[in-house]
Structure formats: structure tokens, C-alpha cells
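Engineer: show me the folded form of this:
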Amino acid sequence: MHVAPVGGTAVQDHVALAEIELCGDLIIAASAAHEDRLSLESIDEVLKVAEERADERGAEE
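Structural biologist: Predicted coordinates:
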């Protein structure tokens, strides 16, 4: 078992931090929603799926 050293050495997992931030954004959106559930379109908007796809298409050209 590997244990992180005690002290000032902080290891950051940027992918995990980004996933936590996205989960937080979804929780905030869900709590503000007026319906029982978020629509798939709302979830995509919160997660910025369309922006990511546009960025990918721009990188391919």
C-alpha cells in the first residue's frame, strides 16, 4: 500500500480535480432546476459538451 508522504508535498491529479469540478457544477444545476431531473440537453450544457466538440472539430481541421 502506498501512502502519500506527510509534509508539504502535495500531489495534484488534474483529471480528478476537473471531474470533481464538473460533478459540483452538475449538483448546482440539479439543485437549481425546476423539474425533477435535468434534461440531457441541460446536462450537456453544464458539462460544455458542445464547446468541447467544437474545439475538437477545430483541432482536426
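
Engineer: CA only for contacts and neighbour counts going forward, please
Structural biologist: Noted.

Engineer: and the host helix or strand of Glu45, what does it pack onto?
Structural biologist: Element membership for Glu45, per DSSP states H and E: helix 40-47. Applying 3 or more CA pairs under 8 Å, 6 or more residues apart in numbering; DSSP states H and E, we find helix 40-47 packed against helix 14-32.

Engineer: centre of the chain to the helix it packs on, how far?
Structural biologist: With CA atoms, centre = their mean, to the nearest Å as the basis, helix 14-32 stands 5 Å off its chain's centre.

Engineer: report all helices and strands that that helix contacts.
Structural biologist: Using 3+ CA pairs under 8 Å, 6+ apart as the contact criterion, the neighbours of helix 14-32 among helices and strands are helix 40-47.

Engineer: one more, please, to line up against the first structure:
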Amino acid sequence: MTPAGGMSVQDHVALAEIELCGELIIAASAAAEDRLSQDRIDEVLMSVCP
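Structural biologist: Have a look, this model is predicted:
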């Protein structure tokens, strides 16, 4: 997003949430089961946000 003044604006919280969602989507697509267990979700999230 570029405001009229030409400066770049970033929402770091939103970017972090998008990264977490992306990691969960990747883990879910690689999983053999239909749903990720709570333990697996925790594992994925902890690997991104130690």
C-alpha cells in the first residue's frame, strides 16, 4: 500500500498473522490426516514464533 505521499506503509501485525496462517496451511496440506491435531498446530506455531 502506498499513500499519496509515496511512503510505504506496513502493518507488521497483519504480516505476522499472514505468515502464521501460511505455515498452518502448508502443514495442513502436508498432513496425512484430515485435520491437524492441537499438538501439531502448536508445533507449527512454535517453529515460527519461538
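
Engineer: quick one: TM-score?
Structural biologist: A TM-score of 0.80 describes the superposed chains when it is computed by TM-score structural alignment, normalised by the length of structure 2; 48 aligned residues with a CA RMSD of 2.1 Å.

Engineer: so what's the most centrally placed residue in structure 1 up against?
Structural biologist: With distances taken as CA atoms, centre = their mean, the residue of structure 1 nearest its centroid is Leu22 (2.2 Å). Contacts here follow CA atoms under 8 Å, 6 or more residues apart in numbering; on that basis Leu22 of structure 1 touches Val46, Leu47.

Engineer: alignment lookup: it to structure 2.
Structural biologist: Under the alignment (TM-score structural alignment), Leu22 of structure 1 maps onto Leu20 of structure 2.

Engineer: please tell me how far Ala30 of structure 2 sits from Asp42 of structure 2.
Structural biologist: 16 Å (CA to CA, to the nearest Å).

Engineer: next, count neighbours for Asp39 of structure 2.
Structural biologist: For Asp39 of structure 2, the neighbour count with other CA atoms under 10 Å is 9.

Engineer: same question, Gln38 of structure 2
Structural biologist: Neighbourhood size, Gln38 of structure 2 [other CA under 10 Å]: 9.

Engineer: what's the answer for Cys23 of structure 1, then?
Structural biologist: Burial measure for Cys23 of structure 1: 14 neighbouring residues, criterion other CA under 10 Å.
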